[in-house]
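>>> heads up, no residue letters with this:
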């Protein structure tokens, strides 16, 4: 007849339970410190406390406006796009003009100078040409030489940044005077495209190239930051 073990716990486990309701936790099983969160304390919402030195360091001389944590859709979309624009300029700040044209990660032909030309062209393409329908030429492009933005860096770097800032200003004006649901006809597909979609596209475009700028800047002088 098999022995009934239902009432006889393992002796080692029994020893762990002596004098307490729960066995002691091993160090690695212990949860990190917890804190209650803001106005939702009454709901019992808790969050892990992350030490400040565990966060990525902020870029030196950071002048970016903090991103909103809550807000309506237009505010969120425009704030994130502005933050990424400012992030790109921050990554380029403090670099001598002659070094902005360096292509430090071969075989890629990317440079900070090339990126600012590319982003100026993208701003013009999406906001002025695609959405507003303005009759303006493409920047840094021809059918015979479609990669002028990155490959043809004979122009003045300071002028390239001024062109980019001008395109950003015009894009802001277009966005201010349009609704998120307003549409234009996408030239490539002949399908309608909304301003909302264009803003999301531009946020993604800048997020991608801000990452490129991170790597380029670190290769130039070792500077890093969030």
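Everything's here; your move. Treat the numbers as computed from the prediction; the structure is a model and nothing was measured.
>>> when you work out contacts or count neighbours from here on, use the C-alpha atoms and nothing else.
Will do.
>>> so residue 191 sits against residue 130, correct?
No. Residue 191 lies out of contact with residue 130 (CA atoms under 8 Å); the separation is 11.3 Å.
>>> shared neighbours of those two, anything?
Common neighbours of residue 191 and residue 130 (criterion: CA atoms under 8 Å, 6 or more residues apart in numbering): residue 185.
>>> next up, a second structure to put side by side with the first:
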């Protein structure tokens, strides 16, 4: 795999520091992974570089904050690609959380986390998710079934899991866009490049 050639989820047009995205005419795997990386990078751009006050700011009648979105999507990455895809126990901090008893824990607990902690949690989840997806691709490709939460033919494939996570990011990037504009007026559709806390592939 060559960085920037489209096979690592980057567009391959402006070198390793360009914003990632799907190739113009890639394979199904390249397109799905590239699209997910673009959503991750856009999300990182919308939530990055903020202090605790900004991450905890609300707008209108919503209780959603940028910090809560960071922690929620970190949990989505962990749940989908570590636990569901491979049937493995969640890693810290999720291993001690009663998500059935308190399903909103990622949303409300984010208010107690420092910005660096929130960013590190999301970044770590993304890095583990990439490795988990690569492992599954080598063990059945996009047709590989999840190992937890379903049985037999009801178990979704990795293909479906990737689409689900893409939809989750797309929804919340929209939320983050509105919240970030309310915080400091920052607007825009595509990140200018790789922006912290996005972990380059």
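Now that the structure is in, tell me what you want to look at. Keep in mind that what you see is a predicted model, and the values were worked out from it rather than measured.
>>> what lines up with residue 175 of the first structure in the second structure?
Residue pairing (TM-score structural alignment): residue 175 of the first structure is matched to residue 133 of the second structure.
>>> what about that match, distance to residue 83 of the second structure?
Counting by CA to CA, to the nearest Å, the separation of residue 133 of the second structure from residue 83 of the second structure is 12 Å.
>>> one step back: between residue 191 and residue 130 of the first structure, which one's more packed in?
residue 130 (18 against 10; other CA atoms under 10 Å).
>>> please enumerate the helices of the second structure.
Applying DSSP state H to the second structure gives helices spanning 28-47, 52-55, 66-78, 85-86, 105-109, 115-137, 158-184.
>>> neighbour count winner among residue 133 and residue 83 of the second structure?
Neighbours were counted for residue 133 of the second structure and for residue 83 using other CA under 10 Å; residue 133 has more, 22 against 19.
>>> that one against residue 84, yeah?
No. Counting by CA under 8 Å, residue 133 of the second structure sits too far from residue 84 to count as a contact (11.3 Å).
>>> so what corresponds to residue 161 of the second structure in the first structure?
Using TM-score structural alignment, residue 161 of the second structure sits opposite residue 198 in the first structure.
>>> okay, that match and residue 186 of the first structure: tell me how far apart.
10 Å.
>>> returning to what we had before: can you tell me which of the helices of the second structure is nearest to residue 93 of the second structure?
Smallest distance to residue 93 of the second structure across those (CA to CA): 8.3 Å, for helix 115-137.
>>> residues of the closest one that come out buried?
For helix 115-137 of the second structure, a neighbour-count test (16 or more other CA atoms under 10 Å) marks 115, 118-123, 125-126, 128-130, 132-133, 136-137 as buried.
>>> what do you get for stretch 135-155 of the second structure?
Buried residues in stretch 135-155 of the second structure, counted by 16+ other CA under 10 Å: 136-137, 141-142, 144-148, 155.
>>> gap between the two ends of it?
End-to-end distance for stretch 135-155 of the second structure, by CA to CA: 18 Å.
>>> how far does it sit from its chain's centre?
Stretch 135-155 of the second structure has its C-alpha centroid displaced from the chain centroid by 20 Å (CA atoms, centre = their mean, to the nearest Å).
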